[in-house]
Each structure stands twice: as structure tokens, then as C-alpha cells.
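Asks: output the structure for:
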Amino acid sequence: MADSSKEDQKEAKTVEISFPFILIRTKKGLSLIDRLARLRFIKKLGWILLYMLPIAAFVGFYLILRAATALISSAPLRSFAGQFNPLINLGIPGINPYLPIVYGWIALIIAMIVHEGMHGILARSTGLSVKSSGIILLLILPIGAFVDIDEKELKKAKAKDSGRVLAAGPGANILTAVIALLCLILIVSSMVPIASGVGVRVIPGSQAEEKGIMDGDIITSVNGSNLTFQSDLDKALELHAGENVTLTIARGDIKLNYTLKMPDGPVIAGVLQDFPAQKAGVLPGDIITELNGTKITSLDKLNGTLATLKPGDNIILKVERGEEIKDFSITLASDPQNSSQAFLGVTLTTPSESLGILSVGIVETLERYWSLSSTTPLIHLLLPTLAPNNIPFSDVMYIFYTSSIGDVFYPLANLFFWIWFININLAIFNALPIYPLDGGQAFKVFLQAIGKNRLSEKSVTRITNGVTLAMVSLVIFMIAVPYLTI
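Replies: The predicted structure follows:
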């Protein structure tokens, strides 16, 4: 929302250029704002939006504080977050590499129209003048919108009226986000798996690819045992170490059988630097077959055998490396997370990964997403571009489903997701007590109202600026800490 005095409005130009920014004003749409402002429910809606503002501000503060403290206390989390491009913190599609250009811009434009439009509607409903509206461009990219509300009138307005006007934008974004989320859940609830089983993504150059298994295939059974959940696949495969297994695959309406050879034991995915396995010469790709003479056919068998040992014990680890059989004498270390447990220092592939299959859970991914009581916190805020295996309508997962509304479920689900995501984030950010954001202006109005005859204008300004500085510092710290060495 932009404020302007009557004198400023008289001199306002239709187009103002301050390179690289371009501001375009128009009076088109003001008559629509006036008509909407006269609707009976608008004033009541304004009160609802006003009460929503501090709730949104509290949620935003809590999430930022929680993220900052989690990043400080967890080195693995900092390392994980630091892998992402810092531009992820910018909400501009095309600049933020994780926001899709088409869906992102549609959602952002809707968010700006809803936000600024509701500012104008609530302003007119309280009798304030709206002189014009417009958009702000960064070269040719729309990065903001505004309505010009007379600054003098806004300052003279009662606190309850100016508060409702300021809360209107974030509140409208919240309502839009909720509607979009409900539409998204309805679309996802219309989706069903093409076939019951486990989805497939194939590792290039693997045995699975050589046999002809393809991305998008669905494994329905292993040696005749039907599969439902992702975990069913690895449980079935680990029973057949060193044996041939037959995978029954659904590819569209076709059923195909593929026979693959399971390795003789767990395959090592990686060795941890400066731990026993690495020091002894164990390499990624080695297949563990024995430990102290005990045959190892699965991860559970390996962990069970290690559980009988203690740090400092010497073991003989037998592995297959290509055509060779190698024995390694290793002194076990202490587990970094539990010093009383023995630790070898390796990570292992899953049985399906050892065949070259990255499995995805079709049934559980769908059920987890459409349930509003999901056991995965904030799952509906996960980006399809960042966590595709967890999102049923992502580019990776949508091929495993069909819908009662037809193929249109895929673009509609993505559109409603981005409308939900951008609106809720815009609402929460604007609700924060950061001046001159809506939340910051509303916070100042609140201080003026409760401090009337007790707080001078200078004191109100100092408090507002202090809170703004604290919030901005917290936001900057949260953004920067993953890229700092602590």
C-alpha cells in the first residue's frame, strides 16, 4: 500500500521512471473498488482481517525464531540449508531458481492484486480517498503493486479505521491462501495411483537401466509378492541376497516381468573420512558379505552383528570388489552419537538402490499430502521443486497418478499450490512489525492508540524503529547463518 497526499496526487504522473524502476499509475478499477466497498459485509470483514494481523505476525516471528535457533544448534541443518542458492529467499519467479516462471508469476500477480485491492476497498469503506492504483516494474518485471491512499486522511483516521485498512492486504492474502489450499487438497483427494505398488526412478548406467526398466514404471510385485508401500520393496528384496529376483512392473496398461540379480550383501554407498572402514581401505561400491565369519545379507544383519561388539574390538570384514574377494582387519571406533556403541564408518545403499532403482512411495505420498492432519509438519509448504518425492503433483510424481478430473489435475494442482504458497508467505512477511510494511505501520498505529497522552510521537517512532531493527536483524541472521562458518 502506498500513501500519498492530495498535493502529491495532483502532480502524479501516469508513468514515472527511476531507472531501473518504473511506476505506472491508473484510475481504472477505482469504480470497482468503490462498488465493492459498499457491500454490507466489507466492514465486518475488515474487523476479521484486523484480528488476523497480529496472529499472522506472531506466526511469522515464531517461524523465523525457530528457524534461526535450529540453524544455530544444528551443524547438519546449516550444512543442508547452505547447499541451496541464496536467491531462494527472494520471492521473484525467474530470479529465485526454485519458483516456476509461469505458475509463479500468475500466483504473484494474483497476490498483489488481492493485497492492494483489499487495501483500497477497506479504505473506501471507511471514507478514505483512493486516488489511483498501479504497479511497480523492475525493468519489465512486475515486482509490486500499490493503491494511493491520502496520507493526511489516513493519519487523521481513527485507529480502528486505519488499522483495518493496513490489515486488509495481509488478511486478504491469508483468505486467498486458505481458499487455494482447500482447492489443492480437493484436487489431490481426486487423485489415485495408476497401479498399486512402488514408483521407479532409474539410476543411469545401473543394472535396472540395462534390463530396460524405465522412469515412471510401477513395481507391483517381487517374486509374486504384491507391494503396496515403498518399504515393502526393500523388505522383499533383502530376503533374496545373491539370488535372482523377478520384478513385475506396470507400464501404463502393460504388465512386464524383469529378472535382476541381487548383490550378495549390503552395498557400501560411502565411507566416512577418518573412520575405521576408510582407514582400512574399504571403498564405495564394495559389497559386505561377512563380518567375523558371520554371513551378512542385509542392513539389519550387519547392525545386529555390530550390536554384539564394542568400540576397540578388532573385526575381519569380507567384501566383494568386482571379481575380487577382500578381507580387511578393522578396529571399531565409537559411534559419534553413542560412544558406547561400535562404529564401522560406512553408509549403505538400500536393496532397491543396489539394483539401480530409486523407489518412491506412491500410496503414502498421496495419503500424507491430502490429509490436513499430516504427520509431516508443514508438508503443504514444501516446494515441489525442492522435495519432489514428497509432493504427489510434482514433475517427478504426477506420472504415477490419474484423477477423476482428468489430466488437468497436474497444472491445476501446481497453480493452486503456488497461489497458496506465495499468498501465505506474502501475508506473513507483510504482517511482521517491520516499518514501513503493513505490520510495521499497524504496530505504530497501535502504539499511538494505547500510548495516547502517555507516549510522545518521538517515543512511538523510536519504539517502532527499534522493533523494526530487531526484526530485520533476525531475518538477515536467519538468511545468512547457513552460509557462515560457526
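
Asks: for the rest of this, base every contact and every neighbour count on C-alpha atoms.
Replies: Will do.

Asks: I'd like the distance between the nearest residue to residue 360 once chain neighbours are set aside and residue 47.
Replies: Counting by C-alpha to C-alpha, 6 or more residues apart in numbering, residue 360 lies nearest to residue 199, which is 4.9 Å off, once chain neighbours are set aside. Distance, residue 199 to residue 47, by C-alpha to C-alpha, to the nearest Å: 48 Å.

Asks: and the two? Which one has more around it.
Replies: Between residue 199 and residue 47, residue 199 has the larger neighbour count (other C-alpha atoms under 10 Å), namely 28 against 17.

Asks: so which bits of the strand or helix carrying residue 182 are buried?
Replies: Under the criterion of DSSP states H and E, residue 182 resides in helix 159-189. Buried residues in helix 159-189, counted by 16 or more other C-alpha atoms under 10 Å: 159, 161-178, 180-185, 187-189.

Asks: could you also give me the structure for this second sequence? I'd like to compare it with the first:
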Amino acid sequence: MLTTLFWIVLGFAVYTALEARGLLPSWIRVWGPLVTFETTNGLGALDRLAAPRHRRRWRVWTNGGVAVTLALLVITFGLVLFAAFVALTQGGASEVNQPRNALAIPGVNDFLPLAATPEILAGLFVGLFVHEFGHGVLSRVEGISVESAGLIVLAVVPFGAFVGIDEDDEREAETSSRNRIYAAGIANNLALAAVAVGCLVLLVSTSIAAVPGVAVGGVYPGTPADEAGLERGDVITAVDGERIESDDDHREALEAANDSVELGVEGARDGTKTVTIERSVVVTSALAGSGDGGGDGEATALEPGQTITAVDGEAVATEREFATALENATVVDLETDDGSGPRTVVAGVAVSDVDSDGALAAAGVLDPGDEPDSLVITVLDGERIVDDGDLFDALEDAEPGETVTLEAAVDGEVETYAVTLGERDGDAALGVALAPGTSGITVTDLGVDAHPHEQHLAVLSGDVGAGDGLDASVLAGALALFALPFAGMIDGVSSANFGGFVGSVADFYTVTGSLAALEGVVFVVATLLFWAWWLNLLLGVFNCIPCYPLDGAKILRTTVEDVGSRIGLESPARVASAAMVGASGLVGVAIALVLASPFLVG
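Replies: A predicted model of the protein is given here:
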């Protein structure tokens, strides 16, 4: 982030100093932090492209663009208002709607990685160019003068573009002509996005493969993997000499391995190596109050980075041993390596939230208005529940409406309840939100955060629907592909974002076939196509929002004015302007609320 901001600040300082000394040419102007580059060169090309023999094709193309824009105008207007409602009423504050993510600046925006800066800026520049190019050509097709064209940058980052259309000519043009001009940029962006995504899917599906093994997306501090020197970009290829191809192979191999295990690793920096890991059970996350004391009552809650050495006096060194020890008792003492004394834990699934209209609340587990310090489910219909995975498995075998026995500890007091299961998406449900792991504690005996490189490759190849709960349709594929830059921030979608075949992520893939000798070039081209598709789709859809000065607001105004004239309104222009201002105001307030929600709802 600091690198990107440094260049922005430096660029702004240079522009300002040059302007103050009168050293900037007339076609460069500084407007606060923004700089415009305006030119009249190349405008003759617009006249050639808008020649009479081409006009019919341009009008057919942009008439379709008008229809698409009007549909997207309604959809985006509803989505913006709905987003504001969710952000304020349902705890919608998240990493996704942080204010910094409203800026298309690599390294500042969480979804635009610094390593992909050249590809992102290229995609953004191309998107802005084809958008304004569409406005310019259609202006000439409709006989409206284009006086200049230019680019707007935030010091060094493309921020916008423009074509200077003669306003008098524009006002005198027919409604259909103005709508075609406004929709031309949107149609061009959407068309370029479609071409780019088609080329991307073709290139990835035929020439890029995931490296076999477990891709190391990160390493938890203080874990065995961290102490052994594993790092992001490494790929685990073998366990105790046994070749592994996937995460499933890795888990199975570790299940069968001893406390000490040898890993074959393709190092991101130091090539092939063998690493010996002495496994231990390390806490990776814990709810506040997890293991909130025992013995003399002076022990503190568990914290990430602590190592659990024993359960009820029985030594544990692996996740398997830890889970087995917890199955033997509901209330256990956990000992750690810091010598601070045992932590007494009710071993089960910690409930983080209870739906007041859900099955658990209806069974009387909690008194109305009661907010216990802890609520842990330990048994469901005779099955021992140790972690959230056990509970999900048990609910899969049950039916909505079925009455089951449930044991739960409310503030440490274990009781048995009869619960009539509710229904959610056709499955049995308790009406609760669960903390991951056991009693809100998640552990690892290795410490590797696996990168979902195979999942990302499947989406990029157009292969969605198999194993990830999505229908194998074009729409599902497009939505999954569009979500990749922020997929890691959406619960249940992915464990990591994807920003291109850049940095350490490129180590998780290889180029196959006839293009294998051009691996670096293929990765650059694929990343360019990814961001060209993503940014052009975003630019096209964003410009449909009915908020001035976006194209959607202009089309709303001209359309309302035209309809008003047809039905005989006394002042259709005034009604149209009021509609545009009203819609712009609502959208502006909604967007402000979404961006402010992290501060309003925490």
C-alpha cells in the first residue's frame, strides 16, 4: 500500500511543481489530485469510422446497447438500495465494503494486488478508452461535434476518460440519438469483457495446469511449519516419501503418519528439499473466553499461537490424537506449553448466535432475552459432537420436523433438551450460527494454510458446478469468475482471493502443451485477460447506475423526457430532470451508507 501511495503522492507533487512554474504544456491540467491530458489529435479517425456506410451498423449495435443499459439500470438501482439495507440492518459491514476498496488503486484496494499493477492499469486504460471511444464514434454518427478527448489520472493511476461533445448539438439531438451515444460506451465495455473472458477461458483450459500437491498460501506463526521454514509459494509434494497430488491425499497421509513427519517440498526460493516436521497441536483461532480457566481459576483463555500439549493428562501431538481425546469426555482440561495451568473446556460446538425464531430457541434452551456467556452443543440424538463438522454431519442425516435429543452446556451447566428441527434450504437446521472448531478453538498440527489453486483454476477454465454447489451454467461460471478477486472474503466460497498469475501464486501453476516454453508470457497474457474482462464488466455495469454523471442517469433523464412527451406531460424536461436528480440522490445516499457501514455497525 505504501508503495502505491508513494508514487501517487510523488506524481501529484511533480505535477503541482511543474504547473506552478508554468512548465506544463497546455494540454495537461492539474485539478487538485487529478490530472487531465486533453488532445484534439486523432479525432479525424472518428469521422472515418462514422462514415455513412458504417452508420447503420453502429446504430443497430447501440440500439441493443440501449436495451441492455435500461435493463441493467433497473437492476443496479435495486442492488444499490438493497446493499445499503443489508449493510445497515443485517450487519453487512465487512472487508468487501471498506472505504479503501472504492478506489481502483492496486495495493490500496484489497482486491487489486500490487503484484498485478501493470496488468490492472492496462485493463483499466483499455476499458476507459473503449468506453469513451464509443461515445465519440456515436456522436459523429449522430452528427454531433466532438471537440476533444482526454484521460484523467490520479497522479499515475488511470481514473477516468472523456470526450468533449458539443453541448448545443447534443441538446438539439433526438432522444434516440442521445440514448445511443450514452449507451455506446457501456455496450463496448460489455462486448470487450465478453471477448476477453472467452479468450481467458480458452487459454487457461488448454494451456495452464495446477501443480500437483498442496500449495502453501500461508503459514501460521509459531506452528511446526513456521519453525521448519515453510513459506508462501512452497508446494508440498510428498509425505514420508509418499507422493501426494491433492489436499485430500495430504490429509490422508498425515492421518497415517507419526508425530515426526518428513515432507517433500518444491521451494519457492530454494528448489526441491525435504523438511522434517515435529508435529504439535497449535491453536490457530479461539473465541474470547475459550478455555476460560480451571484448577486454581487463574489461567487465562486460550490464544492463537499456544500449543496444547495434553488433554486430561494425556499427551497429544496431532489433530487426530486431540480429536480422539476429546471424544472420551464432555468436560476436559487442556494443558499448554506455557506452564500457566490447565484450561477447563466443555468440548463441543460453540454457538455464536441463536435465531430467536429457530428450533433451538423454541426448545427452551435459552430463556427469552437471555444472552449466556457460552453455549456449547455436545451431543445430538446420541451422537457425540466434538466440532462443527460433526454437527453438520449429524444434521445431514436428520430430517426437518424430526424431534431429536440434544445435550448442551449453557454457561458450563449441561442439560438435555428435546428439539424439533427446523428447515433451511431443504435441510434440517437448529437455527444457530456456529463458531468453527471445538468450543470455538481451531487447531493445526502442521500450520499450513493451503491455497485453493485447483479451485481457482477450475473457475478460470469454466469448469464450475462440480463439487462446489454451483449449477454448471454460463451465469454461474460468470458469477464465480467475477467473484475471484474477493472470493476469500465471502464465507463458503473460497479461502483466498485470486488476482492473477502473479507473485508467489504463479508458483502454483505450470504451462503445458505447445506454449510450455513461453510460461512467463502465458501468465502475463492470462492475467491481462483476467483484469481486462473484470474491469470492463465492472465499468460497463457501473455506468448503468442511475447516478449523475454516469451514463445510466443520462439515459434515465432522456427516457423519462421522451415518455413524458408522448403521454402529454406539461413539462416533460422538468419531470425528467427531477427523476434524474431523485435517483442520483438515492443512489448517492445508499453508496455512502454502504461505505460508512463499517463505522456505523462495527
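
Asks: returning to what we had before: ok, now how distant is the residue nearest to residue 360 of structure 1 from residue 400 of structure 1?
Replies: Noted for residue 199 of structure 1: a distance of 7 Å to residue 400 of structure 1, by C-alpha to C-alpha.

Asks: now the common contact residues for those two.
Replies: Common contact partners of residue 199 of structure 1 and residue 400 (C-alpha atoms under 8 Å, 6 or more residues apart in numbering): 216, 218, 362.

Asks: for residue 151 of structure 1, see how far away the alignment partner in structure 1 of residue 175 of structure 2 is.
Replies: Aligned by TM-score structural alignment, residue 175 of structure 2 pairs with residue 159 of structure 1. Distance of residue 159 of structure 1 to residue 151 of structure 1, given as C-alpha to C-alpha: 14 Å.

Asks: where's the residue positioned nearest the centre of structure 2 relative to residue 534 of structure 2, distance?
Replies: For structure 2, the residue nearest the mean C-alpha position is residue 486 (1.4 Å; C-alpha atoms, centre = their mean). For residue 486 of structure 2, the distance to residue 534 of structure 2 equals 12 Å [C-alpha to C-alpha].

Asks: now the helices for the stretch 1-150 of structure 2?
Replies: Using DSSP state H, counting those that start in this stretch, the helices found in the stretch 1-150 of structure 2 span residues 2-20, 43-49, 52-89, 117-141.

Asks: distance to residue 327 of structure 2 for those - can I get that in a markdown table?
Replies: Below are these laid out as a markdown table (distance: least, C-alpha to C-alpha, whole Å):
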| stretch | distance to residue 327 of structure 2 |
| --- | --- |
| helix 2-20 | 49 |
| helix 43-49 | 75 |
| helix 52-89 | 40 |
| helix 117-141 | 50 |
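
Asks: out of these, flag the one nearest residue 351 of structure 2.
Replies: helix 52-89 (21.5 Å; C-alpha to C-alpha).

Asks: and residue 548 of structure 2, that's in a helix?
Replies: No: Residue 548 of structure 2: not assigned to a helix; according to DSSP: H, G, I helix; E, B strand; the rest coil it is coil.

Asks: structure 1: which residue goes with that one?
Replies: Aligned partner of residue 548 of structure 2 by TM-score structural alignment: residue 435.

Asks: all set now, cheers.
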